[in-house]
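[1] all I have is the shape, not the residue letters:
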């Protein structure tokens, strides 16, 4: 599933919620009443641990360095995770998570926070300096949070080496896991994930097939063909209601930036950077960006782009896409063709990427797959038993553990067949598959690793959900461009980036709107580039290039 768009954070939070959050983080790491909680100093157990006579496993006091249980007497970890909106804590009933507690003797005190209030509560926690033992999920703390507060988070390199054989093996098999997790100081503070059965493509071109059929048209393959199709959608009443209400293309707040893909503009990271001929390029000053905007201006000038594109919000756009009387939108870019059109979803189909003026097709995505994530688990310096937390986290880095924490438990959401394959069960009546997965699992969040070999055993329905995305992925995966990598920045760079990007990005967006709606890009181009340079663009590009070079040098 495409990672969900973050909900708007509330600007304030009640005193009760703040006190509750502080009360939790001040609790620290707890143990059973007999005081056996592993290492109470936060240090790793001695390497000279003796073998226990009854289990044959290397142990230090209550802690077992290998095998299960992880501890002989129960230890409780306080684990905080953030969920979208009001999703709640139903995922904790996942059979895998419940069995993990029994098998490891590690009890989890879940603190489930809502993304609606998290921004304020996060600030309170960081200000207090007291955090829970473990933070799970990449929407809790981002790169800059960790870099700017690194004293609160444990470097995990030694723990991975000593206590996390599953993750260590995964990193050897998929080196990208280590690259995306290594911070600018060379240390790993957060654990990564590789999600199962992810596509290579991001949003793909989607067109109203019913309109094409009615007008006797074929799906467009080039920008010229797309222009002709959009023109026909505008002028020939394809929805058949006798009104000139068709919107060949529509978006909210800006043009659909995917419209620039035929010109080689793909921006997976949303930072105006792309990789061209193996080198990072800042595309808003490139020739292909200029030519792409000329083409989009032509579409806008002829009414082939919704005139309210730059003024409407997502609520207004959704109302148009799901207009109850007739389908109104002809062409867009979406994760799957059924994503946004409500009752009209069956009219839409995904098509292959549109070829640009150079005859080439460019599809936004990642040739390595949209599988890799970082910041999925942090062990804080408040935790007194980090070795226990590390071994607990390592239990998530197997194929079966990962799919159960992405879709739901085997026996409920997943069926394991006698031939070693796995299939997803149908959700309960009246429930969407995606909602069911989020309800019963950690879904996108938390540590996971599904190897390419294990993925071969996962059988998905190609007509819906994740299986549908993999099916339509075949249309564009060979055209996926290499994106600017998911780099990290130093503390100094994080200080400079917002100062530079706030003004620069705003100027680029406002200028783009002017050029699309009124034209004049040739006359204004040189002054535009000069203004960007005066605003500090060379300094911004250097930050991106330095981060890129650091990333490339990680071994």
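    Structure received. Predicted, not measured: the structure shown is a model, and the values here were computed from it. Numbering: from 1, shown residues only.
[2] make it CA atoms for all contacts and neighbour counts henceforth
    Fine.
[3] contacts for the host helix or strand of residue 525 next, please.
    For residue 525, the element it lies in under DSSP states H and E is helix 521-534. When contacts are defined by CA atoms under 8 Å, 6 or more residues apart in numbering, helix 521-534 is touched by residues 285, 290, 294, 504, 515.
[4] then this one, side by side with the first:
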């Protein structure tokens, strides 16, 4: 029966993948013609006697247009409750450009974007974490829905051009057909993205030390479950372990067994990039993690809850450990000058080759954060609008808060105020998530630093320092897919990703028996039948770990 269930899931995944990446009824040749026309238009722009490009955009300076003359729409994912952002209002004042923001929670944004693209009813700009290399190649290179931007950058965007000229940036941004389809998002980045954070107050309450092995970790989770670790008098409400619903990253914990993996199953083994999602080591990890789940040590809603549910539980002090980008994401506790109750949990089993995946070299180029579509009239205005957003003080505003309000310019640099001195209303108003749709590109020079009046405890830096000795030396690189493989890769990529995630959930939750050889082999066979070998090879990965 279980084999039949796996086959049914496999069939469903393959059918669903057939619809992913499909455009509207427009033929690709006509779409490409539209794209080519858009790309060429920058060279054919005219400037009238009023100094306006194409009769609407001022050639130099601000504002970009006259009041009421131009509006463009942006689709993006974000968790903002109000949908209002301080810097969008500021950019309206600077540029006279109106923005129609179409914002969706991450959980539903990808599905909505696919519907929009398939129907042909999509925004002028599509941005956020819903895009991928595959989308750029499919809707940009192949179909012309996303337009090339490099001519606009060169002609109108000095800030973006300077970013593209940073070492390695232009190369990473340029698609295989030689065009640049996206607004660059370049930033300093952490070497450790998502990782477990542990409640040290709970550790004290149950009289245990920070775990260093998987056995000790299991013992800590059991104590959290059984001993009223949060001290509220209810010994049954503790949830020993959970994770960010949108960035679970539990497969990263396969590193405790020597094979750190990303969420696609791509891993580093002996400082070589391999595919680890069908390996014996991954199976060993799943067996261990399923045991934790079966013992009631893992959130029963691990695979079903949304971000608000996860955050709500964290705000009630119900979590002992959670994987997150930072602990404040689920605790709701603002940063302070001293470390709070949560601390980075160390890499486990380091005495037995336990290791964690290095995410970046400390600097990242995100090439899929914002595209301009062929729906946009006057894409030159949109490019200049983003270029203006990348000016230094606007970048400060998007990252930290408006200059003159949250940040003050002085002779020795930009001083960030202690926001805890603000009223609760203003603390919320100027909180990071309300400054700017944070899934969209923004920019600060990589060497920029604020002068802190009251430096907050840097949890991310502390995590990096604690993990450095046990990080892989190599990172998993990103590859553009060969042009002649775009169409087939799109379907295969979706099918493999979905099947990998679905089967992981079934193994963890016990719907499939990870310790049953037949169930495991059915999963492995399913991955291969979906085209695993070609999928791996297309990405430049030479080995599938056994």
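    Structure received. Predicted model, so just to flag it, every value in this text is computed and none were measured.
[5] count the residues that sit near the closest residue to residue 238 of the second structure other than its chain neighbours.
    For residue 238 of the second structure, ignoring the flanking residues on the chain, the nearest one in space by CA to CA, 6 or more residues apart in numbering is residue 318 at 5.0 Å. Under the neighbour criterion other CA atoms under 10 Å, residue 318 of the second structure is assigned a count of 21.
[6] show me what contacts residue 318 of the second structure?
    For residue 318 of the second structure, the residues meeting the contact criterion (CA under 8 Å, 6+ apart) are 230, 237-240.
[7] ok, back up a step: which of the contacts of helix 521-534 of the first structure sit farthest apart?
    When those are compared pair by pair using CA to CA, the farthest-apart members prove to be 294 and 504, with a separation of 20.9 Å.
[8] before we move on, the earlier item: give the buried residues for the helix holding residue 525 of the first structure.
    521, 528-529, 532 (16 or more other CA atoms under 10 Å).
[9] cool, stretch 352-369 of the first structure as well?
    Neighbour counts using 16+ other CA under 10 Å place 352-356, 361-367, 369 of stretch 352-369 of the first structure among the buried residues.
[10] and that stretch, how far out from the chain middle?
    Relative to its chain's centre, stretch 352-369 of the first structure lies at 21 Å (CA atoms, centre = their mean, to the nearest Å).
[11] need the three-state assignment for the closest residue to residue 259 of the first structure other than its chain neighbours.
    Once its chain neighbours are removed from consideration, residue 259 of the first structure has its nearest residue in residue 296; the separation is 7.5 Å (CA to CA, 6+ apart). With DSSP: H, G, I helix; E, B strand; the rest coil as the basis, residue 296 of the first structure sits in helix.
[12] just give me the neighbour total for residue 296 of the first structure.
    Using other CA under 10 Å, residue 296 of the first structure has 22 other residues around it.
[13] that one maps to what in the second structure?
    Matched to the second structure by TM-score structural alignment, residue 296 of the first structure sits across from residue 289.
[14] correct me, but its match touches residue 508?
    Yes: if you go by CA atoms under 8 Å, residue 289 of the second structure and residue 508 touch, sitting 6.5 Å apart.
[15] off-centre distance for the top helix by length along the first structure?
    Once the first structure is assigned using DSSP state H, the helix that runs over the most residues is helix 491-518. For helix 491-518 of the first structure, the gap between its own C-alpha mean and the chain's C-alpha mean amounts to 23 Å (CA atoms, centre = their mean).
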